[in-house]
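Chemist: With the input below, show me the fold.
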Amino acid sequence: MALLTAIIVLATLAAMTSGRVPAVLALITALVAAGLIGIATPAQLFAGVSNGGVITIAAMLVIAKGVLATGVVSRVTFRLLAGVKTPVQTLVRLIPPVGLISSLINTTPIVAMLIPATKELQQRSGIPARSVLLPIAHATTLAGSMTLIGTSSNLIIAGMAESDGVKLSMFSFVPIAAPVAVIG
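Modeler: Presented below is the predicted three-dimensional model:
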């Protein structure tokens, strides 16, 4: 069974990284294969989907897609980044508001919403999107780790802790995460 599991995991990773198959299709195929082979029961295979954190992340991504469709992110970032000439100037203008927002909204959709804006910035100003997105992703993770809903990992940890009887509040992570975010 361990060998079959390893083969399924490697095949799924290969399918996802190739880009030929949508990631969702590759993952669903892997789950079905694991279920048919008998690696795990359907309840075990879909246990992660019942985690409140996973459901919240999925909902946040849907909200992010809706916000992107409105064009508000492009308009705000266009005004915020007007006149920037270097990646450092871009980061100085983006990190404070993005950090604040990421402590209140899950970080994954924030970074997803900034992808089109940074591509537009690259076309307009010649500032490479990759030189902005990676530092922004790190900044959102650091600032987002301060709250329960700020990062995916906090949501998942809270879901696992709750099953053991540990209740985490919205700001349970602040005493440790705030100094780390400021230093980072």
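Chemist: okay, CA-based contacts and neighbour counts for the rest of this
Modeler: Will do.
Chemist: Let me see the contact set for the residue nearest to the spatial centre of the chain.
Modeler: With distances taken as CA atoms, centre = their mean, Thr108 lies nearest the centre of the chain, 2.5 Å away. Counting by CA atoms under 8 Å, 6 or more residues apart in numbering, Thr108 touches 57, 61, 151-152.
Chemist: and it, which of the three is it?
Modeler: Classification of Thr108 by DSSP: H, G, I helix; E, B strand; the rest coil places it in helix.
Chemist: next one: Ile105
Modeler: coil.
Chemist: so how far is Gly71 from it?
Modeler: Going from Ile105 to Gly71 by CA to CA, to the nearest Å gives 18 Å.
Chemist: If you count surrounding residues, which of the two has more?
Modeler: Ile105 (21 against 13; other CA atoms under 10 Å).
Chemist: which residues touch that one?
Modeler: 144, 149-150.
Chemist: could I get the residues you listed as JSON lines with distance to Gly99, secondary structure and neighbour count?
Modeler: Output for the contacts of Ile105, formatted as JSON lines (distance: CA to CA, whole Å; DSSP: H, G, I helix; E, B strand; the rest coil; neighbours: other CA atoms under 10 Å):
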{"residue": "Gly144", "distance to Gly99": "7", "secondary structure": "helix", "neighbour count": "32"}
{"residue": "Ile149", "distance to Gly99": "13", "secondary structure": "coil", "neighbour count": "26"}
{"residue": "Gly150", "distance to Gly99": "10", "secondary structure": "coil", "neighbour count": "27"}
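Chemist: Second chain to compare with the first, below:
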Amino acid sequence: MASLGSLGLNAWITVAVVIGLIGALIADWARPDFVLLSGLSVLLVTGVVTPGQAFAGFSNSAVLTVGALYVVAGGVQHTDALSKLDRVLFPNTTRLGPLLARFMVPTSFLSGLLNNTPIVAMLTPRLQKWADAQGVPASKLMIPLSYAAITGGMMTLVGTSTNLIVAGLMEAEGYEPLHLFDVTWIGVPAALVVIAYFVLGGHRLLPDRGTSAPAVEQELDENMFEVKVTVQSSRPPSGQTVAEAGLRDLGDAYLTHVRRGTQVLQARPQLALEQGDILAFNGSLAARERLLKRPGLKRTLPHPDGHHDDPVRYETLPLYEAVIAESSDLVGTTLGEANFREKYQGVVLGIQRQDEPVTSPVGTTELQAGDLLIVEAPDDFEERWSSGSREEFYLVAPRDGQARRAGGR
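Modeler: Okay, the predicted model is just below:
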């Protein structure tokens, strides 16, 4: 074994780059792809690797195949193809044994045809939606979904990125390339064993955390209130913008949207208020009482039939769930510091962390990776942030009317 003193300059540069990469990844200094490309750039500039060696991976057939599969999976996600499988994946029964068999078998099969990572990303919101609707704990379903996709990906060469990378390396070294079904005789038994384990009793060992949606919806419903601009346009707050009226940063409450006749307007700082506007807030009762003491604002009254004038968002503006990614700019900041309303074109109504709603004011809560944001936003929010935005959100999905049902009492 050669001594450390015999190592050349290139070897020491490589060691330094590897240590730097590991440290940067542990410290979450930047997105992993940026960190790794930075390390490659250092090796390229210092001459440790040649340009041909540096960019050989980008011409590797396995890497290109993985990229092509993500395109295919993205196309499937944006069509109605998956909805056709809902009756197959999600039966009427809530018994966990038959339920797990019903969705794990198709998941394994699909993971063998497409890459298993986008399969999980596509099925997770659908599974969450079904679990909430049926009252089945999602904690009993997500791990089986993941394992079905992992073992299903082992059934074919294209099912998992690891198989493709290994096949590419073997071909580069002169070995006979693997064919599509060369690994099937290993993957199929593995998938069947995993499915049988969960169906026959393994699900009993999974945690039962219940359904978290009711707690979140109750929190949102309790915190929503409305006030009405009543004075003429010659007196504040009528005629003032949201920022000029001091309605943007209230500490323990924030303006979510403005209802003007049949329109629902996002509460941008430059929005001018008019007489008759209905202002919808999310905040504490103390904040509501302070607002009602301001001249020109009054409490909205119940309808003659006894029903309260619930916020119009339940009928017009959709709600979305967005899970903050570890590489997101939101991590370690508050919504105010991140300028969330302007940058993301949405309003956060609530934050869920580890199955429990965050009770502190959402505007001043420091965000963490994995936080689930309940966002009120226009119809294009999912389209803008679910495609090519995994550095910001792991997942963006409609909340599918849960808040509408909570508010429609």
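Chemist: ok, back up a step: aligned partner of the residue nearest to the centre of structure 1 in structure 2?
Modeler: Here Thr108 of structure 1 is matched to Thr117 in structure 2, going by TM-score structural alignment.
Chemist: Likewise for Leu61 of structure 1?
Modeler: Per TM-score structural alignment, Leu61 of structure 1 is aligned with Tyr70.
Chemist: which residues sit against whichever strand or helix holds that match?
Modeler: Element membership for Tyr70 of structure 2 (DSSP states H and E) is helix 61-77. Under the contact criterion CA under 8 Å, 6+ apart, helix 61-77 of structure 2 has outside partners 57-58, 82, 114-115, 118-119, 122, 158, 161, 164-165, 167-168.
Chemist: For these, work out which two are farthest apart.
Modeler: Based on CA to CA, the longest span within the contacts of helix 61-77 of structure 2 runs between Gly57 and Leu82 and measures 32.9 Å.
Chemist: Surely Phe173 of structure 1 touches Thr147?
Modeler: Yes - between Phe173 of structure 1 and Thr147 there is a contact under CA atoms under 8 Å: 5.9 Å.
Chemist: More neighbours: which of these two?
Modeler: Higher neighbour count among Phe173 of structure 1 and Thr147: Thr147, with 24 against 16, using other CA under 10 Å.
Chemist: what about the more buried one, is that helix, strand or coil?
Modeler: coil.
Chemist: Am I right that it is in contact with Pro175?
Modeler: No - using CA under 8 Å, Thr147 of structure 1 is not in contact with Pro175, being 10.3 Å away.
Chemist: what separates the counterpart of Phe46 of structure 1 in structure 2 from Gln352 of structure 2, distance-wise?
Modeler: When structure 2 is aligned by TM-score structural alignment, Phe46 of structure 1 is paired with Phe55. Distance, Phe55 of structure 2 to Gln352 of structure 2, by CA to CA: 42 Å.
Chemist: So which of the two has more stuff around it?
Modeler: The residue with more neighbours, out of Phe55 of structure 2 and Gln352, is Gln352; 20 against 13, by other CA under 10 Å.
Chemist: hmm, back to that, how many residues are close by the match of Leu61 of structure 1?
Modeler: By other CA under 10 Å, neighbour count at Tyr70 of structure 2 equals 17.
Chemist: Could you do Val194 of structure 2 as well?
Modeler: 18.
Chemist: which SSE is it in?
Modeler: helix 184-200.
Chemist: Could you tell me which residues within that helix count as buried?
Modeler: 184, 187-188, 190-192, 194-196, 198-199 (16 or more other CA atoms under 10 Å).
Chemist: Just put the residues you listed in JSON lines and tack on distance to Gly135 of structure 2.
Modeler: Output for the buried residues of helix 184-200 of structure 2, formatted as JSON lines (distance: CA to CA, whole Å):
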{"residue": "Thr184", "distance to Gly135 of structure 2": "36"}
{"residue": "Gly187", "distance to Gly135 of structure 2": "33"}
{"residue": "Val188", "distance to Gly135 of structure 2": "32"}
{"residue": "Ala190", "distance to Gly135 of structure 2": "30"}
{"residue": "Ala191", "distance to Gly135 of structure 2": "27"}
{"residue": "Leu192", "distance to Gly135 of structure 2": "27"}
{"residue": "Val194", "distance to Gly135 of structure 2": "25"}
{"residue": "Ile195", "distance to Gly135 of structure 2": "22"}
{"residue": "Ala196", "distance to Gly135 of structure 2": "24"}
{"residue": "Phe198", "distance to Gly135 of structure 2": "20"}
{"residue": "Val199", "distance to Gly135 of structure 2": "19"}
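Chemist: Ala322 of structure 2: which of the residues you listed is nearest?
Modeler: The shortest approach to Ala322 of structure 2 among the buried residues of helix 184-200 of structure 2 belongs to Phe198, at 28.9 Å (CA to CA).
Chemist: so what's the closest one up against?
Modeler: 97, 100, 144.
Chemist: Pick out whichever of the residues you listed sits closest to Leu89 of structure 2.
Modeler: Leu100 (9.1 Å).
Chemist: Map Tyr394 of structure 2 across to structure 1 for me.
Modeler: So, by TM-score structural alignment, Tyr394 of structure 2 is left unmatched.
Chemist: and Tyr394 of structure 2, that's in a strand?
Modeler: Yes - the assignment for Tyr394 of structure 2 by three-state DSSP puts it in a strand.
Chemist: how much space between it and Ile324 of structure 2?
Modeler: 6 Å.
Chemist: quick check: stretch 141-148 of structure 1 aligns to which part of structure 2?
Modeler: Going by TM-score structural alignment, stretch 141-148 of structure 1 lines up with residues 150-157 of structure 2.
Chemist: contact partners of the matching stretch?
Modeler: Counting by CA under 8 Å, 6+ apart, residues outside stretch 150-157 of structure 2 touching it are 107-113, 115-116, 159-160, 163-164, 178-188, 190-191, 194.
Chemist: Pull out the buried residues from stretch 38-47 of structure 2.
Modeler: Those would be 39-40, 43-44, for stretch 38-47 of structure 2 by 16+ other CA under 10 Å.
Chemist: Next: stretch 132-139 of structure 2.
Modeler: 132, 136-139.
Chemist: For the contacts of Thr108 of structure 1, which pairs are in contact in structure 2 too?
Modeler: Compared against structure 2 with both residues aligned by TM-score structural alignment, their matches' CA atoms under 8 Å, the contacts of Thr108 of structure 1 retain Thr151.
Chemist: ok, which pair from the contacts of Thr108 of structure 1 is furthest apart?
Modeler: Leu61 and Thr151 (12.5 Å).
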